[in-house]
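Student: only the shape, not the letters, is given here:
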C-alpha cells in the first residue's frame, strides 16, 4: 500500500476539490462539505466498560479524501468498482503501476425515485497492524462487520422537527439497523448502506430531505470497541455537509459491467411481491412481530447512555393510539398499507405508522 505521508499531494487535493460539492471551511460550508474536528464526537473511553465514560474522538485514523453528492437512474452501488468513478480514476492515473493507497468509501443510498447517494471517501495514511481491530474488521465476515461498524450522526444546524427526529449525537451500529453490502478489494473498502431497508430510517430521511437545503450534518464512522484491548475507540473519519441543493447532485455514470444492486425490479413486480408477503404474514404471523412494535424506538440497547427503549413521546403516542392486533402482526416495510388510516401519519409523502417515526 502506498503511504500518503505527511506531505500534501496534488492528486489528493484535486480529488478533494473536483466533486460537485466544493470543499469548504467547517465553520462556513454552505452547499459544501468539510471535515469537522474529531473532538466534536464522543467515543468510548479506555474505562468505558466499567464507568460508561466517553471521551472526545481526537484525531482520525483516516485522511478525508472526498465527498460525492450524486444521483442515478438506478440505485448507486459499488462506486469504487466503477473505473469511471472520479476517485477511482484519479488513483488509477496517479498510481498506474500499482502500490495504490487504501481507500475507504461509505455510500449512503437515500430512498426515493431519484436514487440519490451521499458518498464519503477516506484514505489510509499507513497500513494497520496485523491483528488490530481495523485489520480484524477488514478481514472479518459480514456478520462481524454488521456488529461493529458504528455511525455517529449530529444535526449541527436545522429545523427543530429534524433535530427532534434524529436527536443529538445519535449513535447506531449500522449493520443492525440497515441492510449493508460490503466490498473489500486489495486497495479499497466500500460499504453501501441502504437507508430504504428500514421503514423508520427511511421516514426520518424523507423528513430530513425536505429540509436538506437548511441542514448542517456531521457523520462520523468508527469500529465499535467491545473489550478493554479495543478501547478507547478511534474515529475512522468524519464528514460534514451543509445546505445541500438536490439540483447540484451530479449524474452518476454507471459501470458498463453493471451491478447486482442496480437490477431493481419493476413497480408491478415489487407490488405483487409485497402483497404476497403480506398475505403470507396474515396466514403465518412472524414470531415476535408484536414485540417489535413496542420496542421500535430501541436502537443499540446495550449502550444505555446513548439509547433507551423508545422516547416518552413514542410511548405516550402508542398508549393513546393502540394498534389493532392484525396491524401489529403485519406491520413490515413490505406491507404497511394494512394499517388503518387513522393509525397512520404522513411524513413528507411517506406513510409511517403512528408512533414509529
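Tutor: Thanks, I have it. Because the structure is a prediction, the values reported are computed rather than measured.
Student: switch to C-alpha atoms for all contacts and neighbour counts from now on
Tutor: Noted.
Student: pretty sure residue 243 is one of the things residue 213 touches, is it not?
Tutor: Yes. The pair residue 213 / residue 243 is scored as a contact, 4.0 Å apart, by C-alpha atoms under 8 Å.
Student: please enumerate the shared neighbours of those two.
Tutor: Overlap of the contact sets of residue 213 and residue 243 (by C-alpha atoms under 8 Å, 6 or more residues apart in numbering) consists of residue 31.
Student: who has more neighbours, the two?
Tutor: Taking other C-alpha atoms under 10 Å, residue 213 and residue 243 do not tie; residue 243 has more neighbours (19 against 16).
Student: try it against this one:
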C-alpha cells in the first residue's frame, strides 16, 4: 500500500515546487515570470519547498523501505546488541542462534485421541535477542526499565507508528553471581483475539502457570549432564518453578526462578559446571489442552552454545529481593560431586526426564506436567 502511495505523494509535492512567478525553470535554466515570460530575479521561495520535498521523501522511504516493506533493521540491531553474538546454529560457540523447529516435538492435531506428536512448524514469533547477563542481585522485571536496550528499541518503533509486541523469558540461574539467560521474541503483527497467545496475555497467573511449556534439548554436552537432564525434556514451568509475570502495553516478561525447585537447583548447578561445553536448544510454547487449540505451535526457540561466564554482561536491574536473604549457595565442587551421583542411576534416570522424541504413541499427559519437581524414585527390595 505504501508503495502505491509514494508516487501520489511525489506528484503532489511536484505541484508545490513547479516554477511560479519569479522562480527559475530548472530545465531551461531561465527565470520565469508571468505568463511564462523571463523574470528579472528569483524570489528564492523554491528552496524551502525543495527542502520540504526532500525531507518528506526521505521520511516516507524510511518508514516504508525502498521495496515498500516495513523497515525491520531495528531487529538486527537488537539481535547483535547483546553480550554474546547472534550466529548460525551450526556454529554458534559462545553465542546464540535460532534452531530449526524440526528439533522439537509438539502435540499433533488429534493428540487428545491418538497421542501422536509432530515436528514443530513455523515459529509464531520472530527471534529478537538474547542476553547473557549477571547482576549484584537476582535480575528481574527487565523490560520495566525504559533504558534497557530492548525496551528502548521497542519504544522507538512505537514512536515511528509501528506496534511490535515483545515476549521475554528470563531464566534466573541459582548461582552466586546471579546469572540470567534472557530470550526475547517479537510479534510484528497484532495478536488475534481468541488465540492461545491472546488468552495467555489476558489470563490470570493460574492460567499462565498451567499452560507455559518449556522444551529443553541437550544438543551437545557431557554424558553426565545428558543423563541428568535427558536429551530432550518437557516441563510446564509454572507447575514446577516459581514464575513471575510482568506485562506492559507492548511486552510480556516471564521471570523463571530455577532456584525455587530443589531438583532443578541441583541439575542447573551441575550443568553450570559444564556450561562452556554445552549446546542447548530451548523452545517456549503455550500448551494446547483442547481440540480447538491443537496442533501446538511454538512461540519461539533459542540455541546457545559454549557460553563463557566471563562473557556475561553486567546488569544493574535488580529485583526487590535482598541478596542477603537468599539461601547460602553450596560450593561448585560439592555440586559437581552431587552431579557425579547421577552416574549411578539406571538408563531411564531416577529423575525420569521425559523424552520428547517419538513421533508416535507417546502418552505424556502426566509427563508434561512437572518435570523439574519430580522426586527421585525409591527402589524397593
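Tutor: Thanks, I have the structure now. Source: prediction; values computed, not measured.
Student: any idea what the TM-score is?
Tutor: Laid over one another, the chains give 0.74 as their TM-score (TM-score structural alignment, normalised by the length of the first structure), with 287 aligned residues with a C-alpha RMSD of 3.0 Å.
Student: in the stretch 1-150 of the second structure, which spans are strands?
Tutor: Assigned strands in the stretch 1-150 of the second structure, in chain order: 23-25, 30-32, 95-97, 105-107, 117-119, 126-134 (criterion: DSSP state E, counting those that start in this stretch).
Student: so which of these is nearest residue 209 of the second structure?
Tutor: Distance to residue 209 of the second structure, taken as C-alpha to C-alpha, is lowest for strand 105-107 among those, at 18.5 Å.
Student: with the first structure overlaid, report how far the closest one is off on average.
Tutor: The superposed strand 105-107 of the second structure is, by mean C-alpha distance after the TM-score superposition for the first structure, a mean 0.2 Å from where its aligned residues fall in the first structure.
Student: count of neighbours near the aligned residue in the second structure for residue 200 of the first structure?
Tutor: In the second structure, the residue paired with residue 200 of the first structure is residue 263, using TM-score structural alignment. As a burial measure, the neighbour count of residue 263 of the second structure was computed by other C-alpha under 10 Å and equals 18.
Student: secondary structure element for residue 263 of the second structure?
Tutor: If you go by DSSP states H and E, residue 263 of the second structure is part of helix 262-272.
Student: and that helix, how far from the first structure on average?
Tutor: Once superposed with the first structure, the aligned residues differ from helix 262-272 of the second structure by a mean of 0.4 Å; criterion: mean C-alpha distance after the TM-score superposition for the first structure.
Student: identify the residues contacting that helix?
Tutor: Here helix 262-272 of the second structure has contacts from 173-175, 225, 228-229, 258-259, 332, 335-336, 338-339, 372-375, using C-alpha under 8 Å, 6+ apart.
Student: surely residue 254 of the second structure meets residue 244?
Tutor: Yes. Taking contact to mean C-alpha under 8 Å, the distance of 5.7 Å between residue 254 of the second structure and residue 244 places them in contact.
Student: with mean neighbour count added, can I get the strands of the stretch 1-150 of the second structure in TSV?
Tutor: Shown next, in TSV, are the strands of the stretch 1-150 of the second structure (neighbours: other C-alpha atoms under 10 Å):
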stretch	mean neighbour count
strand 23-25	20
strand 30-32	19
strand 95-97	26
strand 105-107	24
strand 117-119	21
strand 126-134	24
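Student: could these go into CSV alongside distance to residue 50 of the second structure?
Tutor: Output for those, formatted as CSV (distance: least, C-alpha to C-alpha, whole Å):
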stretch, distance to residue 50 of the second structure
strand 23-25, 12
strand 30-32, 17
strand 95-97, 46
strand 105-107, 58
strand 117-119, 56
strand 126-134, 39
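Student: out of the ones you listed, which comes closest to residue 236 of the second structure?
Tutor: Distances from residue 236 of the second structure to each of the strands of the stretch 1-150 of the second structure were compared using C-alpha to C-alpha; the minimum, 13.3 Å, belongs to strand 105-107.
Student: the first structure: matching residues for the closest one?
Tutor: Following TM-score structural alignment, the aligned partner range for strand 105-107 of the second structure in the first structure is 42-44.
Student: what about the helices in the stretch 251-357 of the first structure?
Tutor: Secondary structure of the stretch 251-357 of the first structure, counting by DSSP state H, counting those that start in this stretch: helices at 267-283, 289-294, 312-320, 325-330.
Student: so which of those helices comes closest to residue 126 of the first structure?
Tutor: Set against residue 126 of the first structure and scored by C-alpha to C-alpha, the helices of the stretch 251-357 of the first structure come closest in helix 289-294, at 43.1 Å.
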